[in-house]
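> below is the structure, and that's it, no one-letter string:
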């Protein structure tokens, strides 16, 4: 009798978005891992999104970097770290401390971030450490600091449930922060009088719960909220007592906000007078208002001004720091907030102190006993890679991020890294678009293997705990940094032996000479030991020494962090958005999809997460598509002056005319031309340095392919030459979309090469010269190895069914020939494109349930389970129901 599986449970934190959900990882004695939500964690109370639910599917060692490498050859840790220390020290000696740089990531734990910041700013003596959080949240940081005197998020997640009006601007909450969306949707269901306003150029899935969707023009946010401030003043809705007691600069802010009259506001926002009036009156007459904003606000050349325009409205009404009221910045990454707390940005110091302030520099230098603290801000991300390109930076260490995919002007960034004299990459994967250009690659611990803390969007610090054994020679990022610090001559400052010691030092610095003068203070944990650290429950900061943890909001009674303890109103002007032009007439917006994360180095491992959207795409309005001669499922070339991508057309009225949307996840590991940030110019906000990724002038043309293809394969396809390809993990193997401009090669030989098929295995199939179709299938006895489907038009194949044949038995010839048909027989219905990733439910199954009488999301869930786990697909299911019922009524 087999031994029963014994499970060990570990409470940890999800490594994806800034919601910071608690999860429970269970590991069986057979090595199997299962993931569930932690019902006791105050961020999610047991809920998980599709990505969190699939975490166990991303933990394999396929593609892992397991040993240090120098120039592509395996090396020992001592040799690799000695070389890193030597080359950085040599560059500093010959060219000064600003000749080296760290580019780090919101994927790092706070302890990793802390050591990186301490080494660069405190002991190397340069400010040249920046983070990919610069690309998502730095405008929020700059806006907070200008208004509040500190990077303080005033509210908590509970405020979204307590509010009577929630404004979501620049936030596709349903797909980017799904668990918060679930909390909001649940609150609205229990209190139908609650109102939700979505402000977004696209009608995203978040609009499913919206009482009002404002399809704002790109970069129209400052004008919209300036107009709101002016309306609040003229309607008498401001809180004059709060303004007088706790703020300054109101007259100047009001004067700037009043610069646009209503006709000018309609032009700047793209909204009608009626839409503006309805929104302004709703905000005016509702006391309990929360305004949530994310990348759609931050990723702009005027992102900081947009943030301050929002903050001005809440300061003017005193709707801040009280239950159900306040502005709320939704962070994108799991530890973007933790990185901000330790000074991960080039213009900040640890513990929310300012690199520009002499007394803060003195304080940190004394605490660290640092020999020469940086005296000026370092280079922000875009400027950092410019400095790599022009030779000012000669040694670069990239940690836990993939800038060749995620940075604007990505092709130029790749060229800069490739030409840099010395590049170190710390990562979990051996092959990424960035790692292939490294001189030294260092194997880092992945999620489930590393131990430390992260901070979510509501200032809640949670533990990530290890529940897996470190593979190969992988080591923690903080350890790698500390070892290099020791080798550079700073052994006393980097003698940490565990993440608990690093966290204790971080906590001690937060309380050092603080006495309430700074917002960030967790000195209650300055003496934490290993046992206390292991058991540390989630808690919100601040928690000063001698205090118990508590739920805390900021600024209801003032107490800001400028020297006079007042908030600043910031006078902001609505600038004209960079217009599209005759050469590049479309406005491109970039962003995320529901089931993938960043550059897919983790979610790309999951067949389930790849089943919803398996290739890069462009959303385009039907009238724009018609003008360009683009049909649904055609391929589209999108170009800017900086680069181009080739993506699949998704024609939809969710997209506004003249605007396009392309997701940011695809990279050269998964698609031929899918890196959309190659199109984005290196234009940044003047205050935050954050790139403008939401308003890019582009042109679009139909990609003229002579042959289209779809393939499934049991083996990962080898690199092959096709002008368009996109590969995705599938159950039992891989799936691929293909396109060729010419007649193509000998397809049997091509299949043998790409799918690693032995020469003695002959295919079955057929060619139809009239239609231009070709079908080939290769079998090893009853197992399908690969199948290729070609056509002169986008291939009509039941894709999910074709994928399922990789795991089916094909014991007789008739079953094998059925594969080449590309669709199931009448006795085995095709599930259709995946809608619910959690339960692998397809659109055809949902349509069949609707025909059987399931006419709402709840009954669909009862019949198929779709939408009953993470809930991220509920809006899409509702859309299918409406479409089917409307078609039936015609």
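Done, it's in. The structure displayed is predicted, hence computed values, not measured ones.
> contacts and neighbour counts: CA atoms only from here.
OK.
> which secondary structure elements does the helix or strand hosting residue 885 sit against?
Using DSSP states H and E, the element containing residue 885 is helix 874-889. For helix 874-889, the packing partners by 3 or more C-alpha pairs under 8 Å, 6 or more residues apart in numbering; DSSP states H and E come out as helix 843-851, helix 857-864.
> out of the ones you listed, which is closest to residue 247?
Closest to residue 247 of the helices and strands packed on helix 874-889 is helix 857-864 (C-alpha to C-alpha; 47.3 Å).
> please compute how far that closest one lies from its chain's middle.
Distance of helix 857-864 from the chain centroid (C-alpha atoms, centre = their mean, to the nearest Å) equals 30 Å.
> so how far is residue 333 from the residue most central in space within the chain?
With the centre of the chain defined as its mean C-alpha position, the nearest residue by C-alpha atoms, centre = their mean is residue 598, 4.7 Å away. Distance from residue 598 to residue 333, counting by C-alpha to C-alpha, to the nearest Å: 9 Å.
> same question, residue 546
On the measure of C-alpha to C-alpha, residue 546 and residue 333 end up 31 Å apart.
> higher neighbour count, the two?
residue 333 (28 against 9; other C-alpha atoms under 10 Å).
> next one for the comparison:
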């Protein structure tokens, strides 16, 4: 690998999904330039739209820059003393189980390590859990049941070398875009490779699929049990492997027998028999098979069983540990794996040790010299917030995550935090739904400022290096935790002054009395000096005396980490989702990711080009269900569950399975009103993993018909508290507000100017009646014959048009020819597109043609209207693509890319470009 000492270039790791892409950052006086690190083994230079836009997230806008207590600025010493005293008081009065930490896959491994050590080792409670509980805890439990340890046996190369890749429970193209592009490139190079996608929705991932199984939600275990039964009946088992390396197979086969024949599986899964038969025969005859699974499997009340049903078919065929084959759990967060290594989950100890093993507890206690170490699992995430609500937990420290948005039953989670005695939040963002509940806010370093390690989905440890000074008074998370630990009386155990010290201790613990009994072992890295730590290259664990250069694949030798040394096949009895749809809530709500957003938008929401693909929260629904429930494409709908309510835009799509609806997970009160999808989700969890069932919430959907709808584009963000629906996103030089309300204002002009005045961006003069617009503009606004009460006004900086008979109002505020804001309101959904209007905010002075078309939202003849954004990497709109296709007879994705660059960046937009081509 090229030297890391390249002048002006810092090689670091992307902070988004679990792919763990390498990033090369060049910081100059003009700003940062971010590119993919072509030497990193995860991405070889590729980046998704989010990673490519990282440089646009590095400003200090919206940052938490100094400590706050009850809204008042305080010093770091005061803040740390208050946190230490507050937790110490609660522990003294109520015991260690009255406090909790809720941490995050956004933390670096060193941060995670000291947080876990403080809570479990020295406070003496295991009440530390992580938002990774919501992501991959079911996969962790499935691994441990089958392999005896939480190990991912495959590597990314296996995806490219497999002859069959099965993707189940993952919109891989959007959730893990770089891995998807690696797979797409491999399939293009080897057209005989097969890709099967198992998902109730037809997602962009299906763009490269040879077969899409649109199974009924929750029927995954039935499908894989049926596959295991088929493999047994067709003599496709690897009997020698089973005999030598597997136990529990008889019970597993007996349970799978109940799945029955292909017709029965097809009936339960709600798909044609021919599709089931094709998938089963394809799997049975293809040795080099990788099965990729993610949240669609994990986020279930039976997610662990589903994971084991997948692992079962690989064990039964001996397809594990060898190139091009194996079950592959891909994680959602950048350091979910690192959190698992240090024991970030409430039911784990550090270094993959477990509370179920008394010797493991004793080992960690000796290593840490921690006589008060926790001896039993703590409360998992959902249980933790329920304990906060009941008052059992009286102090909680939340680090780098936003549970008031992301936890199921989110309204009650927020209420619990508001009622809690002491809520501490350390974050890099000032205003989130969760920071609004905090008593003490601690400013943490953000990406680009933090320094440490992360581990990706293939067990690859990479360095995340700082490239910028910390913003304001922000500090690294490990430093904040260490300072609190010292103030609580644990200074001897927390002497850290730099992150390399923490990493070395973490590595030593992994190898401490290991002797090959634990899969996780990075003992060979325990003696790195600071310079070697700084220069650490990506390496896959185990990294020990037997494998000092790391380990690409695991379990190739047929040795597992169970007492017998054999893998376990589990008898999986499929269970229906815990809460079923009924007459009151007849549709099943599924949640997932948007293409260009991340978690609760605290980072990606700052980037205009990442907001253009989907500017509002939406519900995707099949046309048949839209007809039944009287929903119109582009209209608004109210979704109601037994737990909450949300308002969203309707997107009618044949990609959705009838009976199901889909809503993205990202929207929150910081960007939209009544749009937190997890307010609808019930706090139902898998009994083993504690992971919530986020993919199966019964809901009803009703059309919401407000008195008015509209949008406002303005240079500053405006506050529309009276609007019942408001979704706000940042554009290039402006804010976009999508609005709806139940009550019409008495005077639209007063309403609009009040909004501007409240933001400090008021119009500079009062519009004058009778001052007509230019003849060109007047012609654009000529009302139809018979229209009444249409008025057009113009003053130095205010244009206005209203048509009371049609319920329309439009206005524009200018200052010295520069556009400040536009208002478009209507009694229905007939509103113009926003793209051209948004582009006007990039001009210092509008031209006469721009002004003439302003209130009609029509660009001058010859001006381009790009339309809805399709390619975020190169800002290419749908109309631009359509125009180029027609004008230049483009007939392929490659031709569009050569002409416009669209699809040549991260590639996430390729499925959409293909659809545009299909419409030509």
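Arrived safely, thanks for sending. This one's a predicted model, so the numbers in the text were calculated from it and none came from an experiment.
> now what about the TM-score between them?
Scored against TM-score structural alignment, normalised by the length of structure 1, the superposed chains reach a TM-score of 0.97; 878 aligned residues with a C-alpha RMSD of 1.2 Å.
> picking that back up, of the helices and strands packed on helix 874-889 of structure 1, which stretch is the most buried?
helix 843-851 (a mean of 19; mean count of other C-alpha atoms under 10 Å).
> quick revisit: which one of the helices and strands packed on helix 874-889 of structure 1 lies nearest to residue 187 of structure 1?
helix 857-864 (16.9 Å).
> which parts of the stretch 451-600 of structure 1 are helices?
Ranges of helices within the stretch 451-600 of structure 1 are 477-487, 499-511, 530-534, based on DSSP state H, counting those that start in this stretch.
> pipe these into JSON lines and attach mean neighbour count per row.
Formatted as JSON lines, the helices of the stretch 451-600 of structure 1 follow (neighbours: other C-alpha atoms under 10 Å):
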{"stretch": "helix 477-487", "mean neighbour count": "22"}
{"stretch": "helix 499-511", "mean neighbour count": "23"}
{"stretch": "helix 530-534", "mean neighbour count": "13"}
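> quick one: which of those helices is nearest residue 318 of structure 1?
Comparing those by their distance to residue 318 of structure 1 (C-alpha to C-alpha), the top pick is helix 499-511, with 28.7 Å.
> mind reading off the mean deviation between that closest one and structure 2?
Compared with structure 2 after fitting, helix 499-511 of structure 1 has a mean deviation of 0.3 Å; criterion: mean C-alpha distance after the TM-score superposition for structure 1.
> roughly how far apart are residue 460 of structure 2 and residue 75 of structure 2?
38 Å.
> which residues does the residue nearest to the centre of structure 1 contact?
406, 592, 664-665 (C-alpha atoms under 8 Å, 6 or more residues apart in numbering).
> can I get the helices of the stretch 451-600 of structure 1 in JSON lines with distance to residue 834 of structure 1?
Formatted as JSON lines, those follow (distance: least, C-alpha to C-alpha, whole Å):
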{"stretch": "helix 477-487", "distance to residue 834 of structure 1": "37"}
{"stretch": "helix 499-511", "distance to residue 834 of structure 1": "41"}
{"stretch": "helix 530-534", "distance to residue 834 of structure 1": "40"}
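> so which of the ones you listed gets nearest residue 604 of structure 1?
Residue 604 of structure 1 sits nearest to helix 477-487 of all the helices of the stretch 451-600 of structure 1, at 22.8 Å, using C-alpha to C-alpha.
> got the helices and strands packed on helix 874-889 of structure 1 as JSON lines, with distance to residue 632 of structure 1 columns?
Output for those, formatted as JSON lines (distance: least, C-alpha to C-alpha, whole Å):
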{"stretch": "helix 843-851", "distance to residue 632 of structure 1": "17"}
{"stretch": "helix 857-864", "distance to residue 632 of structure 1": "27"}
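> next, the contact list for the residue opposite residue 857 of structure 2 in structure 1 once aligned, please.
Aligned against structure 1 by TM-score structural alignment, residue 857 of structure 2 finds its counterpart in residue 822. By C-alpha under 8 Å, 6+ apart, the residues touching residue 822 of structure 1 are 789, 796-799, 801-802.
> neighbours of residue 722 of structure 2, how many?
Neighbours around residue 722 of structure 2, by other C-alpha under 10 Å: 13.
> before we move on, back to that, from the contacts of residue 598 of structure 1, which single one is nearest residue 642 of structure 1?
residue 406 (14.3 Å).
> the closest one against residue 600, yeah?
No: taking contacts as C-alpha atoms under 8 Å, residue 406 of structure 1 lies outside contact range of residue 600: 11.0 Å.
> who has more neighbours out of these two?
residue 406 (23 against 18).
> how close does that one sit to residue 671 of structure 1?
15 Å.
> circling back to that earlier point, any idea which of the contacts of residue 598 of structure 1 has the most stuff around it?
Going by other C-alpha under 10 Å, residue 665 tops those with 26 neighbours.
> next, count neighbours for the nearest residue to that one once chain neighbours are set aside.
For residue 665 of structure 1, ignoring the flanking residues on the chain, the nearest one in space by C-alpha to C-alpha, 6 or more residues apart in numbering is residue 599 at 4.5 Å. The tally of other residues near residue 599 of structure 1 (other C-alpha under 10 Å) stands at 24.
> so how far is residue 615 of structure 1 from residue 599 of structure 1?
13 Å.
> determine the residues that are contacts of both of those two.
residue 666.
> can you give me the buried ones in stretch 538-551 of structure 1?
For stretch 538-551 of structure 1, burial by neighbour count (16 or more other C-alpha atoms under 10 Å) applies to 538-545, 549.
> among these, which pair sits farthest apart?
Checking the buried residues of stretch 538-551 of structure 1 with C-alpha to C-alpha, the most distant pair is 538 and 545, at 16.8 Å.
> give me the element residue 815 of structure 1 is part of.
Using DSSP H and E, residue 815 of structure 1 sits within helix 813-821.
> ok, residue 225 of structure 2 next?
helix 220-233.
> so how far is that helix from its chain's centroid?
31 Å.
> list the helices and strands that helix packs on?
Judged by 3+ C-alpha pairs under 8 Å, 6+ apart, helix 220-233 of structure 2 is in contact with helix 249-257, helix 262-269, helix 273-285, helix 303-316.
> now do the helix or strand just after the longest one: which elements does it pack against?
Scanning forward in sequence from helix 303-316 of structure 2, with DSSP H and E defining helices and strands, the next element found is strand 326-329. Applying 3+ C-alpha pairs under 8 Å, 6+ apart, one finds that strand 326-329 of structure 2 makes contact with strand 289-293, helix 303-316.
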